[in-house]
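can you look at this prediction? I've put the sequence above it.
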Amino acid sequence: MGKTLFDKIWEKHVVKQIEGGPAVLYIDKHFIHEVTSPQAFKGLEQRGLKVLRPQQVVATADHNVPTLNQHLPIKEELSRNQVQQLIDNCKKHDIELYGLGHPFQGIVHVIGPELGITQPGMTIVCGDSHTSTHGAFGSIAFGIGTSEVEMVMATQCMMQSKPKLMRINVEGQLNKGVVSKDIILYIIATISASGATGYFVEYAGSAIRSLSMEGRMTICNMSIEMGARGGMIAPDDITFDYMKGRLFAPGVSQWDRKVNAWKELYSDEDAVFDKEININAADIEPMITYGTNPGMGIGVTGHIPAENEIEDKEKPSFLKSLNYMGLKPGAEIKGKKVDYVFIGSCTNSRIEDLRLVASFVKGRKKADDVQVWIVPGSRQVEKQAIAEGIDKIFEEAGFQLRQPGCSACLAMNEDKIPAGKYCISTSNRNFEGRQGPNARTLLASPLTAAVAAITGEVADVREFL
């Protein structure tokens, strides 16, 4: 029987299989940031241990950093302390840190790929649930808890049970105005926010293969939002073209040998998955969420489910969610007024996302009563946007281009959506309070967010293309 892409990578990284238990899995690359690392460093020190292989650890500051005036001291005390703790710990343990002011600083899941650190066939972990982003390169990448961060620091290995495997095939051509964010929101709405619990997902099919690397990263990023352990896509020429020449990618002398090895990273024709799901790309329209988990999504021309469309056991949470959101069962979402638009996060803050938004808003102005925050995912993205004149397009449209960081994705910093306000967000989560106490989040693609910024309401971008 053939092997899946996951099997091929997993088997090469098992140091020891514990009979009847988990495997000891070797970790190639460990990303850390300021939120989940302090306790891990403290645990090491209490045990008198050093980081075993600091050269395989990469650190950056992203969650707690302000996105305005980064040259000034951080105002919030907790954020300031966490960032300073990261600086001190990295210095003490000789770990490369891309902190504030460094030309490589940015969101951890943006800088790994753009620097060429993320590579096919790797095992990659980070104390952050959206580590599955890196699976877009054909790697096994997943988030871990703080105790596991400590374990990897100490041993470069961790205990991990092999998950079940799911393949989601998206075949066909995407409709006008539909982008990768719509694909993943459609998948999550179809199978629910718990539909992939216990699985590692491989995305396949002609629609997936047609995506850029930025689009593939968006898909894999939100795997966790349907309960999956992670997501991955087999590497191909699009992957290799993206990586070639990046700072930490293999150099010229190694390139051909590496690519030949990477070309073996695919699921064999006779590989068997525990579950397969098939989706027709033509069925997907621009998507938006209406509730408080990413599975509560509909097409922009659809309506929020009526009460009689919801199973009895789901009704209490459904009604609680709508009450929080200030929405009614059966209502249309199109035309809903919005107050804020946030374009950023590890899901949609790459240069391709900013180019897409700029191409739509060029020559247009934002609605008067909407605040628009554009937050690049890294210093390199910011620099490129300025070099291409994208910053001027945003300025003329009335958008605010801020500095790199996680920003309003999670309100762990100064960028919070006020209570009761509606924000169309290109981030990955719409939980209660995620973007600020009592903030109301509608998840959407950069295109759908852009049209909302111009019109001041939820709108169908296809009417403007």
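In hand now; what should we look at? Numbering: from 1, shown residues only.

from now on I want contacts and neighbour counts done on CA atoms only, so please keep to that.
Will do.

measure stretch 95-109 end to end?
End-to-end distance of stretch 95-109 (CA to CA, to the nearest Å): 18 Å.

give me the contacts around that stretch.
31-33, 54-55, 57-63, 65, 70-71, 87, 90, 111, 130-131, 133-134, 345-346, 377-380, 404-406 (CA atoms under 8 Å, 6 or more residues apart in numbering).

the structure to be compared is supplied as follows:
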Amino acid sequence: MIARTLYRKLVDSHKVLELDSQNVLLYADLHLMNEYTSPQAFTGLHEQERTVLMPAQNVAVVSHIIPTHAVRHRIIADPASALQASNLKSNCERHGIPLFDTNDALQGIEHVVAPEHGLIRPGMVVICGDSHTTTYGALGALGFGIGTSEVEHVLATQTLVYRLAQDMRIRVDGSLPLGTTAKDLILMIISRIGAQGARGFVVEFCGSAIDALSIEARFTLCNMAVEAGARGALIAPDAKAIDYVLKRASDIQGAIADQAQTHWATLKSDESARFDCEHQFDATDVAPYVTWGTSPDQAIPIDGVVPFPAVLADGSPDTSTAHALRYTGLSSGASLQGVPVQHVFIGSCTNARIEDLRSVAEIVKDKHVAAGVRAMVVPGSGAVRNQAEAEGIAAVLIDAGFEWRQPGCSMCLAMNDDVLSPGQRCASTTNRNFEGRQGRGAITHLMSPAMAAAAALTGVITDIRYLNQKRGAHE
């Protein structure tokens, strides 16, 4: 038998038809939808007088355009956004598709909601009109984003014409040092291999450092793999992943659970499987990372310095670095430590789970947000929000001066009311720092929740490892 990678096993088990050497017709176990990539798909479906083939294997969530103000009943004031939400609701009602609507108590970000309700299981193929569907690889599921025309095809057939990817393995051994997290690890990896370093690949993460990560930390890792161009990210399901799923998937019990676990045990790359590309990193080398530019790969250790523009092979200067520096207002050779921030945003499908909020609360307890800083915490879902309130986390954050918001994508991409003003600099736990991502002319520095909490307390980008010393210097 030919040795196969985990990725190839998942593709093979979902292949309906081999179209040619590079393309297959792939079956999707679950299709997730949101309010901004599905309207045109439904319109196309209805124009062709088609129905949704498998409504129960589709789930919709309102998340990107929803306001997150701390009010019990939310109203989407923007007419265009309100229309998107109402269209999604009417389309779901028409076709019998489950929907986490605007004021559903469990509404939230799709990539937080789906795993916490046991919808994601090892071995699944999960697709969504959103690039960060790679998140689900943390549970051994192949997740990836698709376009609107593909959404229509999936609604009609529960399948997708899928172009095969190459296999990449990233091994990380060792232990993450105190003060560093999975967010720092993935920022380091992206900075090393580049924003296109995994383009055309599905990445499998492995190694002792990956084994040691919690499931929520693995979500963060797989979520941001797409920022290196990856078409998917996978971690072979282990006891942690299986325990996470079984606690949430109430339909998997008894003999079914036994059968499932027997199958899940096979979801790993064969020892002699060949990867098209491999990288290896040492977790002990990871420091807290912060982005300095306008791409996730433009990141440095907090104790590093902003780079100088490189000289390309033809002798010309790298204009992308110079352009990013002009946009962010930073200088080559400068340190990011001490750079003032006006806003701190803790949220998004990357870092808005309960584990993230616990880490923030631990840092800010009995302290207060610095004068002149607006700090927001937006939980990833209604379930996360409820748990944070039950654990007393919300009270700690509010006492420290943070805004405690309703769940949603919020300031991750500014498709809602949460938008930065031109020139505002934000310490953000999100996944992208593109120009204008959080508002026209706004400047985004990606970092971990712990680093964002430190910036909120000091008013400047701060090395979390020396927070108390830094606070003394700025008080």
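Nice, I can see it. All values reported here derive from a predicted model rather than from experimental measurement.

now the TM-score, please.
Structural agreement between the two chains, given as a TM-score (TM-score structural alignment, normalised by the length of the first structure), stands at 0.98; 465 aligned residues with a CA RMSD of 1.3 Å.

restricted to strands, list the contacts of stretch 95-109 of the first structure.
In this view, the contacts of stretch 95-109 of the first structure that belong to strands under DSSP state E are 31-32, 57-60.

how about TSV for these, with distance to Asp391 of the first structure added?
What follows is those, written out as TSV (distance: CA to CA, whole Å):
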residue	distance to Asp391 of the first structure
Phe31	29
Ile32	30
Val57	33
Val58	29
Ala59	28
Thr60	24
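
for these, which one is nearest Thr218 of the first structure?
Using CA to CA, Phe31 is the member of these that sits closest to Thr218 of the first structure, with 18.4 Å.

you'd agree that closest one is up against Ala59?
Yes: A contact is recorded between Phe31 of the first structure and Ala59 when judged using CA atoms under 8 Å, the distance being 5.8 Å.

related to what we said a few turns ago, among the ones in strands among the contacts of stretch 95-109 of the first structure, give me the pair with the biggest separation.
Across those, the two members that end up farthest from each other (CA to CA) are Val57 and Thr60, 10.3 Å apart.

shared neighbours, the two?
Taking CA under 8 Å, 6+ apart as the contact criterion, the residues that touch both Val57 of the first structure and Thr60 are Ile32.

just the helices in the stretch 301-450 of the first structure please.
Along the stretch 301-450 of the first structure, counting by DSSP state H, counting those that start in this stretch, helices occupy 315-325, 351-361, 379-387, 390-397, 446-455.

and the second one with helix 379-387, angle?
Pointing back at helix 351-361 of the first structure there. Taking axes from the mean of the first three to the mean of the last three CA atoms, to 10 degrees, one finds that helix 351-361 of the first structure is oriented at 30 degrees with respect to helix 379-387.

tell me the residues of the second structure aligned with helix 351-361 of the first structure.
Helix 351-361 of the first structure corresponds to residues 354-364 in the second structure, going by TM-score structural alignment.

what's the mean deviation for that stretch versus the first structure?
Between stretch 354-364 of the second structure and the corresponding residues of the first structure, superposition yields a mean separation of 0.6 Å, by mean CA distance after the TM-score superposition for the first structure.

which part of the first structure lines up with the longest strand along the second structure?
If you go by DSSP E, the second structure has its longest strand at strand 166-173. Using TM-score structural alignment, strand 166-173 of the second structure lines up with residues 164-171 of the first structure.

average offset between that stretch and the second structure?
After superposition, stretch 164-171 of the first structure averages 0.4 Å from its match (mean CA distance after the TM-score superposition for the first structure).

how far off centre is that stretch?
Relative to its parent chain, stretch 164-171 of the first structure has a centroid offset of 19 Å by CA atoms, centre = their mean, to the nearest Å.

Asn23 of the second structure against Arg163, yeah?
Yes: proximity of Asn23 of the second structure to Arg163 meets the contact threshold set by CA under 8 Å, at 4.4 Å.

sorry, back to before: and the helices of the stretch 301-450 of the first structure as CSV, adding mean neighbour count and distance to Ala204 of the first structure?
As requested, the helices of the stretch 301-450 of the first structure are exported to CSV (neighbours: other CA atoms under 10 Å; distance: least, CA to CA, whole Å):
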stretch, mean neighbour count, distance to Ala204 of the first structure
helix 315-325, 16, 32
helix 351-361, 19, 22
helix 379-387, 18, 28
helix 390-397, 19, 33
helix 446-455, 27, 23
